[in-house]
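Enquirer: Sequence and predicted structure, then a few things I'm wondering about:
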Amino acid sequence: MRHRPQRREATSVEDNRDFHFSIERHLGVLAEGGKGWKKEVNMVSWNDRPVKLDIREWDENHAKMTRGVTLNAEETSILRELLADPDKLFPQH
C-alpha cells in the first residue's frame, strides 16, 4: 500500500497551536485496530522540518492521529542496533 505525500493542517488540542505534517513515505502497518485505526511506520515531515521516522496510530483518512514516537536518522540507527538481536528482546525462559 503506497500513500501519496499528504499535507494537512491540524490543531493541537493541548496547546492550540497550528501544525502541519506531510507523510512523505509509508513504510508499513504494524497493527490494525478497531474503527479503521492503524499503527503505522511512516517517514513524516512535521512543520516543514526534515523527515523523521514516525510510529503512531492514524485514522483511515490520515486526518487524526494519536501521540507517537518520532526518530531522526541517528536515533533510528541506534534503535536498529538495539533491535538487531531478537533473543535480547524476548529471551527464552
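Expert: Received it, and whenever you're ready, just let me know what you need.
Enquirer: okay, CA-based contacts and neighbour counts for the rest of this
Expert: Fine.
Enquirer: quick one, longest strand in the chain?
Expert: Scanning the chain for the longest strand, with DSSP state E as the assignment, gives strand 18-32.
Enquirer: could you give the angle of the very next helix or strand once past that strand to strand 18-32?
Expert: Moving toward the C-terminus from strand 18-32, the first helix or strand encountered (DSSP states H and E) is strand 38-46. With axes from the mean of the first three to the mean of the last three C-alpha atoms, to 10 degrees as the criterion, the two stretches strand 38-46 and strand 18-32 enclose an angle of 150 degrees.
Enquirer: and here's the other structure:
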Amino acid sequence: MANDHKELKYEIITNVGIVSEQSGGWKKELNRISWNGGEPKYDLRDWAPEHEKMGKGITMTEEELRSLKKVLDTEIGYLDSDM
C-alpha cells in the first residue's frame, strides 16, 4: 500500500497577534498563513516557541474572519452589559 501523505508546507506571512501563552513557551497565535503555496488565510492555533510544531487550529478566509468579528463583538457586548 502506497503512502499518500503529503508533506504540509506553510509560510507565516503575518503574525497578527498572540492571544495567550502557555507553559513551555507555546503560544496561541492569529497569523496569516499560506498553506502549500496557496492564497494566505487567517489561522488561529497553538505554536511551539520556534514554530517548529503546531497544534490543531482553524483557518479562515477574510470574509469568515469578518463574520467572526461580528459574532465576537455581539458576545462581548453581552458580557459587558452583564457586569
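Expert: Received, thanks. In this text, all values refer to a predicted model and were calculated from it rather than measured experimentally.
Enquirer: Check which helices and strands the longest strand of structure 1 sits against.
Expert: When contacts are defined as 3 or more C-alpha pairs under 8 Å, 6 or more residues apart in numbering; DSSP states H and E, strand 18-32 of structure 1 packs onto strand 7-11, strand 38-46.
Enquirer: most packed of these?
Expert: Among these, strand 38-46 has the highest mean neighbour count (mean count of other C-alpha atoms under 10 Å), at a mean of 20.
Enquirer: packing partners for that strand?
Expert: Packed against strand 38-46 of structure 1 by the contact rule (3+ C-alpha pairs under 8 Å, 6+ apart) you find strand 18-32, strand 52-58.
Enquirer: out of those, deepest packed?
Expert: Of all those, strand 52-58 carries the top mean neighbour count, a mean of 20, counting by mean count of other C-alpha under 10 Å.
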